[in-house]
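> here are the coordinates; sequence isn't available:
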């Protein structure tokens, strides 16, 4: 589809710059907000109505936060092709609600490496769920908008206001390109770090 209505968003941000303002804008326009951990707490403290990811998945965050968004209720909602009737039927059959917008940025691994953590400590700073969600949403840009960086909030807000809370395919493709560039850079940074360390 060309113009995608934004009705449901998932927010999970390490860099929370401008997030409250952007989430407030979304909420004021009637967008349902779903969020994880510290992001959900911050948005609730700002007075926003937020559904915790664990309420969506029916399962708590486990393994010290290593597993929270790796779930069909999240990834089914991200990866469903909204132009594919079979996908829509599958969502309905399994009671999965689609997402229209994903706001995710990654654990700051570069900062963790610079702090001189030992190898085990640094490994805990490698984001797993974030890159999975980013890549899934970027792959499915025909049906979802992905935002990997706070610098993009104003551009998206402007487009949404100009198009009655819908966002065009061109911008979704551009954000997908930026997302794959970001996950590629992130993986490259981790690759270099691990290769440089003795066991």
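Yes, it's here. These figures come from a predicted structure and were not determined experimentally.
> going forward, measure contacts and count neighbours with C-alpha atoms only.
Noted.
> can you map out the helices along the chain?
With DSSP state H as the criterion, the chain has helices at 19-28, 37-45, 53-57, 72-79, 85-93, 109-114, 119-123, 129-139, 153-162, 169-195.
> Residue nearest the middle of the protein, spatially speaking?
Centroid check for the chain by CA atoms, centre = their mean gives residue 104 as the closest residue, at 3.3 Å.
> In this structure that one contacts residue 132, no?
No - in this structure, residue 104 is not within contact of residue 132 by CA atoms under 8 Å, at 10.1 Å.
> before we move on, back to that, so which of the helices of the chain is nearest residue 63?
Across the helices of the chain, residue 63 has its closest neighbour in helix 129-139 (12.7 Å, CA to CA).
> And the nearest residue to residue 71 once chain neighbours are set aside, how far from residue 95?
Using CA to CA, 6 or more residues apart in numbering and skipping residues adjacent in sequence, the residue nearest residue 71 is residue 57, 6.7 Å away. Applying CA to CA, to the nearest Å, the value for residue 57 to residue 95 is 11 Å.
> and residue 72, what does it touch?
Residue 72 sits next to residue 57 when contact means CA atoms under 8 Å, 6 or more residues apart in numbering.
> Against residue 59, how distant is it?
From residue 72 across to residue 59, the span is 11 Å (CA to CA).
> Next: residue 140.
25 Å.
> Tell me which of residue 57 and residue 95 has more neighbours.
Comparing residue 57 with residue 95 by neighbour count (other CA atoms under 10 Å), the higher total belongs to residue 57, at 17 against 10.
> correct me, but that one touches residue 67?
No - contact criterion CA under 8 Å: residue 57 and residue 67 do not qualify, at 11.3 Å.
> distance of the closest residue to residue 166 other than its chain neighbours from residue 147?
Once flanking residues are discounted, residue 166 sits nearest to residue 5: 4.2 Å by CA to CA, 6+ apart. Residue 5 sits 15 Å away from residue 147, going by CA to CA.
> Tell me which of those two has more neighbours.
residue 147 (23 against 20).
> try this one next to it:
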């Protein structure tokens, strides 16, 4: 089912809120916005980084009239932020509230989250440090902007910056409905993955088989086809695992892998792990049809 309303028109970006942990590509993206006349709101270290790059930035605390408190735990959680994000521009009642409350609309949100997954991956991390890397304001802004993607652009990955700026440069600062819908999809996927990692970390303290288990997966490879040639397929691996069926492998010849090829590779790996020393395994249709040991891989 297509959930995108094709009648939605482009959104003109006049005001952006940027708050990121990963500052990859940040300066160029923000400069691209500024060159298009976009007003930039920002927080803490992000605001300082942008100023260091020579950009004019309005602190969120100045915008809301509320200073950051509790060591930064509360900085964007304010009605002025969320009214500016959630107001439906096509709803006169919503726009009247913005006018009455003197709340400027926010047209673009660029947020990435505290590095929770990277933090808990460290062997020396303690519970308190892990908890402090659970982002609250970031996911809330992302979800608000994504919910109102009819009127707001939301970016959660540096890989998307260039495409959005290129589109805005070609349209005098506008972003199309199709782009906004795709970015909202990416945003909800990102917050779902983030919450899955947090849930998994908490569940480690309890039984091996908890009542609920939430898993996140990321695409590793587009496959040429599924079990049959008319089927589409892709390979995904669980986020957080150290390896997958393709780890340490390289394809030297032949066409793109299919679903059946991946099953054969998995069977090869499982058999090889049961063998000691250099070995060669040949698999067809998921069944070993040749196994050999040797002094080297070539010899086998």
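Happy to help now that I have it. Being a predicted model, the structure only gives us computed values, none of them experimental.
> Once they're superposed, what TM-score comes out?
Taking TM-score structural alignment, normalised by the length of the first structure as the basis, the two superposed chains have a TM-score of 0.97; 198 aligned residues with a CA RMSD of 0.9 Å.
> circling back to that earlier point, closest to residue 99 of the first structure out of the helices of the first structure?
Nearest of these (CA to CA): helix 72-79, 5.2 Å.
> Spit out the contact partners of the counterpart of residue 122 of the first structure in the second structure.
The pairwise alignment with the second structure assigns residue 122 of the first structure to residue 130, based on TM-score structural alignment. Listed by CA under 8 Å, 6+ apart, the contact set of residue 130 of the second structure reads 116, 119-120.
> so what's the counterpart of residue 109 of the first structure in the second structure closest to, chain neighbours aside?
Alignment note (TM-score structural alignment): residue 109 of the first structure maps to residue 116 of the second structure. Nearest residue to residue 116 of the second structure in three dimensions, chain neighbours excluded: residue 133, at 5.2 Å (CA to CA, 6+ apart).
> separation between the match of residue 109 of the first structure and residue 184 of the second structure?
According to CA to CA, residue 116 of the second structure and residue 184 of the second structure sit 21 Å apart.
> quick one: which of the two has more around it?
Under the criterion of other CA under 10 Å, the comparison of residue 116 of the second structure against residue 184 puts residue 184 first, with 26 against 20.
> and the gap between that one and residue 18 of the second structure?
Counting by CA to CA, the gap from residue 184 of the second structure to residue 18 of the second structure is 16 Å.
> what's the answer for residue 84 of the second structure, then?
14 Å.
> residues near the nearest residue to residue 151 of the second structure once chain neighbours are set aside, how many?
Excluding its sequence neighbours, the residue lying closest to residue 151 of the second structure (CA to CA, 6+ apart) is residue 11, at 6.2 Å. As a burial measure, residue 11 of the second structure scores 20 neighbours (other CA under 10 Å).
> counterpart of residue 11 of the second structure in the first structure?
Matched by TM-score structural alignment, residue 11 of the second structure corresponds to residue 4 in the first structure.
> residues contacting that match?
For residue 4 of the first structure, the contacting residues are 100, 143-144, 166-169, by CA under 8 Å, 6+ apart.
> next one: residue 109 of the first structure
122, 125-127, 190.
> In a strand, residue 280 of the second structure, correct?
Yes - assigned with DSSP: H, G, I helix; E, B strand; the rest coil, residue 280 of the second structure falls within a strand.
> what separates the residue mapped onto residue 142 of the second structure from the first structure from residue 146 of the first structure, distance-wise?
Alignment note: residue 142 of the second structure maps to residue 134 in the first structure; criterion TM-score structural alignment. Per CA to CA, residue 134 of the first structure is found 7 Å from residue 146 of the first structure.
> Please say which of those two ends up with more neighbours.
The neighbour comparison of residue 134 of the first structure against residue 146 (other CA under 10 Å) goes to residue 146, with 32 against 26.
> What's the match for the more buried one in the second structure?
Using TM-score structural alignment, the partner of residue 146 of the first structure in the second structure is residue 154.
> residue in the first structure matching residue 77 of the second structure?
So, by TM-score structural alignment, residue 77 of the second structure is matched to residue 70.
> Who are the contact partners of its match?
For residue 70 of the first structure, the contact set (CA under 8 Å, 6+ apart) comprises residue 129.
> And residue 10 of the first structure, by the same measure?
Residue 10 of the first structure makes contact with 33-35, 99, 101-103 under the criterion CA under 8 Å, 6+ apart.
> now, among those residues, which is nearest to residue 185 of the first structure?
The nearest one, if we look at these relative to residue 185 of the first structure and count by CA to CA, is residue 103, at 18.1 Å.
> Residue 146 is in contact with the closest one, correct?
Yes - the pair residue 103 of the first structure / residue 146 is scored as a contact, 6.1 Å apart, by CA under 8 Å.
> Now the alignment partner in the second structure of residue 48 of the first structure. Nearest residue, chain neighbours left out?
Matched across to the second structure, residue 48 of the first structure falls on residue 55, judged by TM-score structural alignment. Spatially, and ignoring its direct neighbours in sequence, residue 55 of the second structure is nearest to residue 31 (7.0 Å; CA to CA, 6+ apart).
> any idea how far that neighbour lies from residue 196 of the second structure?
Distance from residue 31 of the second structure to residue 196 of the second structure, by CA to CA: 34 Å.
> Equivalent analysis for residue 11 of the second structure, please.
Taking CA to CA, one finds residue 11 of the second structure at 32 Å from residue 196 of the second structure.
> Repeat that for residue 98 of the second structure.
35 Å.
> now residue 102 of the second structure
From residue 102 of the second structure over to residue 196 of the second structure (counting by CA to CA), the distance is 38 Å.
> same thing with residue 32 of the second structure?
Distance of residue 32 of the second structure to residue 196 of the second structure, given as CA to CA: 33 Å.
> which of these two has more neighbours?
Taking neighbours as other CA under 10 Å, residue 32 of the second structure and residue 196 compare with residue 32 leading, 20 against 17.
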